[in-house]
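Undergrad: build the 3D model from these lines:
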Amino acid sequence: MRIAFLFAVALGMSGCASVKPVNLDLSDLTESGARVVATTERPMPALSAITPTKAQFGFLGGMAMTMAGKQIVEKNGVDDPAVHVSSELADQLAKALGAEVMSEGPGTVEPGEQPDVLVDVQTRVWQLIYYKSAWGTYSITYRAKAQFIDAETETVLGTGSCSVRPEKDSEWTAGYEDFAENRDAILTRTLAFVARQCAEQIGGQLAAVAATDG
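TA: Here you go, the predicted structure:
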């Protein structure tokens, strides 16, 4: 279950240029009896569809990029990658805590029970953009920030970030029109890939801190 996120801590995060690595004390959460994890819901930011031509026109070019990205998203019905990142992180955290992820379907969470920990992921950048060394080759650049939050006190328990860009010669690259038309499902496949990579990066930070603290 995704919860509309209105906490002040989230607003404070949006202006940060960078995020410190996750510093989440799993032992404290276990001792406090945290047993329900939920994800948050944010408005989907605009995808920028950047071409060499549009990039030459400053503000007007930026508007054109945003409009082109919006059309691609709407035409192909794609989701904000943050939805998938937060879901994966919630599953990881719940497994580490022996907890349950709050969902719409059947589960062990009692009706009306409130979450103990919120996983909040915010997409900071997602771009359909060419490679500078190969203008005709495109892929998705994705960056996001994550917060793990005590649902009762609204305290930020830990933070993390990711930055993903597929290799130029990988299967996650193609021409601009291939992405725009989602040929061979290249757009949806690549978005799923960058979301997985993002969750792995943030989850890896969490695991590294847990290992260090242990």
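Undergrad: hey, let's count contacts and neighbours off CA atoms from now on
TA: Will do.
Undergrad: in this protein, which helix is the longest?
TA: helix 186-213 (DSSP state H).
Undergrad: for residue 129, which non-adjacent residue is closest in space?
TA: Computed as Cα to Cα, 6 or more residues apart in numbering, the closest residue to residue 129 that is not its neighbour in sequence is residue 50, at 4.9 Å.
Undergrad: got a list of what the one you found touches?
TA: 65, 127, 128, 129, 130 (Cα atoms under 8 Å, 6 or more residues apart in numbering).
Undergrad: could I get those residues in JSON lines, plus columns for secondary structure and distance to residue 192?
TA: Shown next, in JSON lines, are the contacts of residue 50 (DSSP: H, G, I helix; E, B strand; the rest coil; distance: Cα to Cα, whole Å):
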{"residue": "65", "secondary structure": "helix", "distance to residue 192": "22"}
{"residue": "127", "secondary structure": "strand", "distance to residue 192": "14"}
{"residue": "128", "secondary structure": "strand", "distance to residue 192": "14"}
{"residue": "129", "secondary structure": "strand", "distance to residue 192": "17"}
{"residue": "130", "secondary structure": "strand", "distance to residue 192": "19"}
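Undergrad: this one next, for a side-by-side:
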Amino acid sequence: MKNVCCAAAIAVVLSGCVSAPTKSLDAGSTLQGKRVVVSEYAKPDFSAMTPGKAAFGLFGAMAMISAGNELVKSESIEDPAIEISQHLANDMAAKRSATVLPASHQIATDDNPATLVKMYPGADVILDVKTINWMYNYYPSNWGKYHVNYAARVRLIDGKTGALVAQQLCKIDPTDPNDPPTNDALRADHAALLKQFLHKAANSCVSDVEQQALRV
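TA: Below you'll find the predicted structure:
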């Protein structure tokens, strides 16, 4: 029981506390001909949550993040925010005739709109996609089975004023609860299955954002 309680507490800590109510693009707004730039962030911490590490509370949480970051590095796992950004930008160009500016590869120092406006000048709109949480963790009722959690915040920000134009928070578990994978399965073959789930999460986020917030 103690391990289960610790696991639940750590999951809450690692999930991040972000409030991002959905804001849809105003009916009168248009992306037609707008110059769009995509923000970039440093790769966030990934947590690999296992029962053994969960038993050690916050020390265990640090160990989970260390193990997760090592997995991401060794298996070259990309931040899904990159895929989400590229997909959304391409759709904005194809479906709304927006002009996507060349990537500057400037890494944002923080996600304050005022900071982003200064870092990415010359755009009408900043497409800001940030991974809030990505991890895999075990089922408290079945320690041998795992699921993947992914959360990202997607914003359109006015490139001149920093005003919020549209926003959506994605929270996705791309695994099948009726057939959850094992830890070994997620990590096998250079984490191929984990990459597949993260790709699925990115596609689900794109679909949600386009339907609910961007109306693309």
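Undergrad: TM between them?
TA: Once superposed, chain against chain, the TM-score is 0.75 (TM-score structural alignment, normalised by the length of the first structure); 183 aligned residues with a Cα RMSD of 2.5 Å.
Undergrad: can you list the buried residues in the longest helix of the first structure?
TA: 186-188, 190-203, 205-207, 209-210 (16 or more other Cα atoms under 10 Å).
Undergrad: now swap in stretch 117-126 of the second structure and tell me
TA: Result for stretch 117-126 of the second structure [16+ other Cα under 10 Å]: buried residues 117, 120, 123, 124, 125, 126.
Undergrad: any idea where the helices of the second structure begin and end?
TA: 2-15, 51-54, 57-74, 80-96, 113-119, 183-209.
Undergrad: let me have those in JSON lines, extended by distance to residue 30 of the second structure.
TA: Below are those laid out as JSON lines (distance: least, Cα to Cα, whole Å):
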{"stretch": "helix 2-15", "distance to residue 30 of the second structure": "34"}
{"stretch": "helix 51-54", "distance to residue 30 of the second structure": "48"}
{"stretch": "helix 57-74", "distance to residue 30 of the second structure": "38"}
{"stretch": "helix 80-96", "distance to residue 30 of the second structure": "8"}
{"stretch": "helix 113-119", "distance to residue 30 of the second structure": "20"}
{"stretch": "helix 183-209", "distance to residue 30 of the second structure": "16"}
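Undergrad: indicate which one of those helices is closest to residue 165 of the second structure.
TA: helix 113-119 (11.2 Å; Cα to Cα).
Undergrad: residue 90 is in contact with residue 203 of the first structure, correct?
TA: No: judged on Cα atoms under 8 Å, residue 203 of the first structure makes no contact with residue 90 at a distance of 10.0 Å.
Undergrad: quick check: residue 19 of the first structure vs residue 99 of the first structure, distance?
TA: 26 Å (Cα to Cα, to the nearest Å).
Undergrad: and the two? which has more neighbours close in?
TA: residue 99 (21 against 15; other Cα atoms under 10 Å).
Undergrad: residues contacting the more buried one?
TA: Contacts of residue 99 of the first structure (Cα under 8 Å, 6+ apart): 34, 35, 36, 37, 93.
Undergrad: hmm, which two among the contacts of residue 50 of the first structure are most spread apart?
TA: Farthest pair in the contacts of residue 50 of the first structure, by Cα to Cα: 65 and 130, 12.7 Å.
Undergrad: pull up the overlap in contacts between those two.
TA: Common neighbours of residue 65 of the first structure and residue 130 (Cα under 8 Å, 6+ apart) are 50, 51.
Undergrad: counterpart of residue 87 of the first structure in the second structure?
TA: Alignment note: residue 87 of the first structure maps to residue 86 in the second structure; criterion TM-score structural alignment.
Undergrad: and its match, how many neighbours does it have?
TA: 16.
Undergrad: same question, the one 4 residues further on
TA: Close neighbours of residue 90 of the second structure, defined as other Cα under 10 Å, add up to 16.
Undergrad: do you know how far the nearest residue to it once chain neighbours are set aside is from residue 43 of the second structure?
TA: Nearest non-adjacent residue to residue 90 of the second structure, counting by Cα to Cα, 6+ apart: residue 100, 7.8 Å away. Between residue 100 of the second structure and residue 43 of the second structure the computed distance is 22 Å (Cα to Cα).
Undergrad: that concludes my questions; thank you for your assistance.
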